[in-house]
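>>> This is the structure alone, sequence omitted:
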């Protein structure tokens, strides 16, 4: 079962600003909400501890917080409350309850440019800042959910995708048959794609073709580089205009392939990165050359532990180092030698890379991470408020709930059940042949075959009662996906008359704001003009026809850009 599909939409309020600055405009933000998340163990997780996996896959919170959250009981594996040292095995089902704070997006609306009801597809203009699919911290602010909730398109097929920061045209089939056909056109290179970009410097007047192979080297930061082990890629660039007053060029881009960040990385390689690209055009990351000519690809094993900035005075133990966890009495247990997790030593950089990374690549990723931390006021290093709080508990759960672990499903049992069902069906068919043809079965006599579904709903949640066994009362609450979905739906129904208020804020002695529900450090929302880049999908030509949008505002001649 997919929790994101089955969960009732919570009562949320679309806010024009962040929680701390009600006067800001140009943003759309969803009120934070509790959300159940379910996934099966990925190949790269197998044989590794839960806490190691969580702290490596995600960097939004401190390592100390991830341990605290797991110990609070909000994470289950195969329906049983998980322990931090659980070793992932193939087939493990991870369920986690998170308090989702979706990042703000621009208030620019999605536009439906064309709706072909007969052939079953729509053409839209996607604003920059909105991801196509629910990913990371985005769900209701994703294109798929906006089309569903605001326009009533239950299942648009996103056969072509745009980066979150990229704006422009998308063609979305509304049925599987057309989606398959259009996907084949994109894969076979039959679709002519045209983009507009504004890049740094004076781009050459003649056409330029870049055919450098591209490789994703860091999944968390979404970093792609030119690399000999990468996938083939080809882009044609044609200058439209050079604007001397801001030293940028507006160019027409014709990608012949569809690699991740293809136009952005090819322009960077040519020495003309997209002018406001936060990933590929910042000299603090790439130096004065801004990545022109690519980076060194000589493998290196050098790594260093992450360090807090010199100006930051930590309030207590370092939250990015897993100091011994206090026991129930509050006393720290004796210190014991343990193996450090990759995130503590810096070896998480490159863990998921398809090739060994060079020292320059490691340095670039480290700078990107530090810039992200700086933009968030080093909140990950100041993530300590939860230490003075009780266990993390979703407010929608009125009381802790306990569940017996679901029975393990073995292949032998499935065969026995299917054999028994087949025998029962044969007996029923035999009996039906002996009855008069106008006879109707009595209520409750239908033969039902139970589906073997690993995510089938479990027993109904039962609050802890006085009659519960003493040893169970002290166990962590086994919070399952079904509990959260049921109670969230009840809360949404009860609050349908008025949206719920945003969570209250906690302020520490240093002026850091935290959410009172999940204790996440809160930061000022980004400015709308920083949530998109100067890259726009202008025109697509397919078997369905040629479709295009208007030129983006920032591509106009004489457009004033306040850097």
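All right, it came through fine. All values reported here derive from a predicted model rather than from experimental measurement.
>>> Going by C-alpha atoms from here, please, whenever you check contacts or count neighbours.
Fine.
>>> give the contact list for the residue lying closest to residue 243 once chain neighbours are set aside.
Counting by CA to CA, 6 or more residues apart in numbering, residue 243 lies nearest to residue 249, which is 5.9 Å off, once chain neighbours are set aside. Counting by CA atoms under 8 Å, 6 or more residues apart in numbering, residue 249 touches 198-203, 239-243.
>>> Secondary structure element holding residue 249?
Element membership for residue 249, per DSSP states H and E: strand 248-255.
>>> Check residue 413 too.
Secondary structure here is read from DSSP H and E; on that basis residue 413 sits in helix 411-434.
>>> mind listing what's buried in that helix?
In terms of neighbour count (16 or more other CA atoms under 10 Å), helix 411-434 has its buried residues at 417-418, 421, 425.
>>> need the next SSE after the helix or strand residue 374 falls within, C-terminal direction.
Using DSSP H and E, residue 374 sits within helix 359-375. Of the helices and strands lying after helix 359-375 in sequence (DSSP H and E), the nearest is strand 401-402.
>>> for that next one, packing partners?
The criterion is 3 or more CA pairs under 8 Å, 6 or more residues apart in numbering; DSSP states H and E, and the helices and strands that strand 401-402 contacts are strand 462-463.
>>> Which elements pack onto the strand it packs on?
Going by 3+ CA pairs under 8 Å, 6+ apart, strand 462-463 lies up against strand 401-402.
>>> and residue 256, how many neighbours?
Here the count is done by other CA atoms under 10 Å, and residue 256 has 18 residues near it.
>>> Would you enumerate the residues in contact with it?
Listed by CA under 8 Å, 6+ apart, the contact partners of residue 256 are 189, 192-193, 233-236.
>>> alright, now check it against this:
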């Protein structure tokens, strides 16, 4: 994908305090996603800032980013400075074509992407157009909402809902542990056992500038990952990771916590290991969302995306290195 130029902006305009009532059928949505929909053009870093500083209130109480709304809730939104995009600031045609090619399934309820690495799930923090914005531009008549997110550098299955009941139904399945997500990753070293379960609470902090960092913390949220060794390579293991919870950066932080950081991870990884993997041809984070399965009503869903060619090439290079000693 070509390097994206920054969108041009008009002079910021002031927005007064808003008090919004959550419409029937809209309950279950996280407050940060609700605000993103209401405050078009506002960076997510600013949305998180007004949440952290207690300026957003739900029924008179301070809201946290993970607060979920109920039908009829009253949301107080403070004045913010909104940078309005000029009408000419639209995604490039090649971006739209690329995201259309990435669609692997669609029906009346869901649209599923095999998201390329390097494409954010949504815009913000210096990214003008994420997958959701590109798809909305490509499908202007569709109503599309992200069900979950993938890190920008993670490739693979990303599910979007086309109808509100599908969105709330699947989000409830994820919260209640009734959805299965499986990832493929390359990690440093060899697991002590064929299957390792990591049960370590995670706590998220947002640094100045909007960068998110996550660490293992007893005061954090329950987080469980299962690492299953598939192949051994010199100094590395190709693993499948099943997650019971979907915390930010969960697999990356859990891998580092047990001494098996992910290949190509510039935030939580190991520099020397990353250098060795670059010599094997790795150019990005080796993490791929391979499978997403759930049941909704009477229907079972199973979405999958094969390991991309660039990551397969790294495994082939490591296999050759093993045979040539």
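On my side now, so go ahead. Worth saying up front: this structure is predicted, and the values here are computed from it rather than measured.
>>> quick one on the thing from earlier: the second structure: matching residues for the helix holding residue 374 of the first structure?
Taken onto the second structure by TM-score structural alignment, helix 359-375 of the first structure occupies no residues there; it is unmatched.
>>> Also stretch 487-499 of the first structure?
Taking TM-score structural alignment, stretch 487-499 of the first structure hits no residues over in the second structure.
>>> Stretch 253-260 of the first structure too?
Under TM-score structural alignment, stretch 253-260 of the first structure corresponds to residues 241-248 of the second structure.
>>> Compute the first-to-last residue distance for stretch 28-35 of the first structure.
Start to finish, the residues bounding stretch 28-35 of the first structure are 19 Å apart (CA to CA, to the nearest Å).
>>> er, stretch 261-273 of the second structure I mean
Distance across stretch 261-273 of the second structure, first residue to last, is 9 Å (CA to CA).
>>> before we move on, what about stretch 105-119 of the second structure?
Across its full length, stretch 105-119 of the second structure reaches 18 Å between end residues, using CA to CA.
>>> Can you give me the buried ones in that stretch?
Buried residues in stretch 105-119 of the second structure, defined by neighbour count with 16+ other CA under 10 Å: 110-117, 119.
>>> Can you pull out the residues in contact with it?
With contact meaning CA under 8 Å, 6+ apart, stretch 105-119 of the second structure is reached by 99, 102-104, 130-131, 152-163, 166, 284, 303, 305.
>>> mind checking how far the alignment partner in the second structure of residue 273 of the first structure is from residue 83 of the second structure?
In the second structure, the residue matched to residue 273 of the first structure (TM-score structural alignment) is residue 261. Distance of residue 261 of the second structure to residue 83 of the second structure, computed by CA to CA: 39 Å.
>>> Also residue 1 of the second structure?
Between residue 1 of the second structure and residue 83 of the second structure the computed distance is 25 Å (CA to CA).
>>> If you count surrounding residues, which of the two has more?
The residue with more neighbours, out of residue 1 of the second structure and residue 83 and counting by other CA under 10 Å, is residue 83; that gives 18 against 10.
>>> all helices of the second structure, in order?
Ranges of helices in the second structure, per DSSP state H, are 31-38, 44-52, 93-101, 131-138, 164-175, 250-257, 271-279, 309-323.
>>> Looking at the ones you listed, which is nearest to residue 148 of the second structure?
helix 164-175 (7.8 Å; CA to CA).
>>> Give the other helices and strands that that closest one contacts.
Packed against helix 164-175 of the second structure, as judged by 3+ CA pairs under 8 Å, 6+ apart, are the following elements: strand 287-296.
>>> In the second structure, which residue range corresponds to the helix holding residue 413 of the first structure?
Across the second structure, nothing matches helix 411-434 of the first structure (TM-score structural alignment).
>>> burial count for residue 37 of the first structure?
Counted by other CA under 10 Å, the residues lying close to residue 37 of the first structure total 16.
>>> Identify the residue nearest it in space, chain neighbours excluded?
Closest residue to residue 37 of the first structure in three dimensions, ignoring its sequence neighbours and counting by CA to CA, 6+ apart: residue 96, at 5.1 Å.
>>> The one you found contacts residue 70, correct?
No. Counting by CA atoms under 8 Å, residue 96 of the first structure sits too far from residue 70 to count as a contact (9.1 Å).
>>> which of the contacts of stretch 105-119 of the second structure are buried?
With burial judged by 16+ other CA under 10 Å, the buried subset of the contacts of stretch 105-119 of the second structure is 99, 102-104, 130-131, 152-162, 166, 284, 303, 305.
>>> list the contacts for the residue mapped onto residue 104 of the second structure from the first structure?
In the first structure, the residue matched to residue 104 of the second structure (TM-score structural alignment) is residue 113. Under the criterion of CA under 8 Å, 6+ apart, the contact partners of residue 113 of the first structure comprise 122-125, 549.
>>> again, only this time at 10 Å
Residues counted as contacts of residue 113 of the first structure (CA atoms under 10 Å, 6 or more residues apart in numbering) are 122-125, 169-171, 547-549.
>>> Now stretch 538-558 of the first structure: buried residues?
538-540, 542, 547-549, 552, 554-555.
>>> Hmm, I typed the wrong one, I wanted stretch 83-97 of the second structure.
If you call a residue buried by 16+ other CA under 10 Å, then stretch 83-97 of the second structure has these buried ones: 83-85, 91, 95-96.
>>> First-to-last residue distance for that stretch?
27 Å.
>>> tell me how far it is from the chain's mean position?
Once both centres are worked out by CA atoms, centre = their mean, to the nearest Å, stretch 83-97 of the second structure turns out to sit 22 Å from its chain's centre.
>>> Show me what it is in contact with.
Contacts to stretch 83-97 of the second structure, defined as CA under 10 Å, 6+ apart, come from residues 1-2, 4-14, 39-43, 100-102, 119, 128-131, 133-139.
>>> Of the residues you listed, grab the buried ones for PyMOL.
Isolation of the buried members of those (16+ other CA under 10 Å) is achieved in PyMOL through the command below:
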select buried, resi 7+39+41+42+43+102+119+128+129+130+131+133+134+135+138
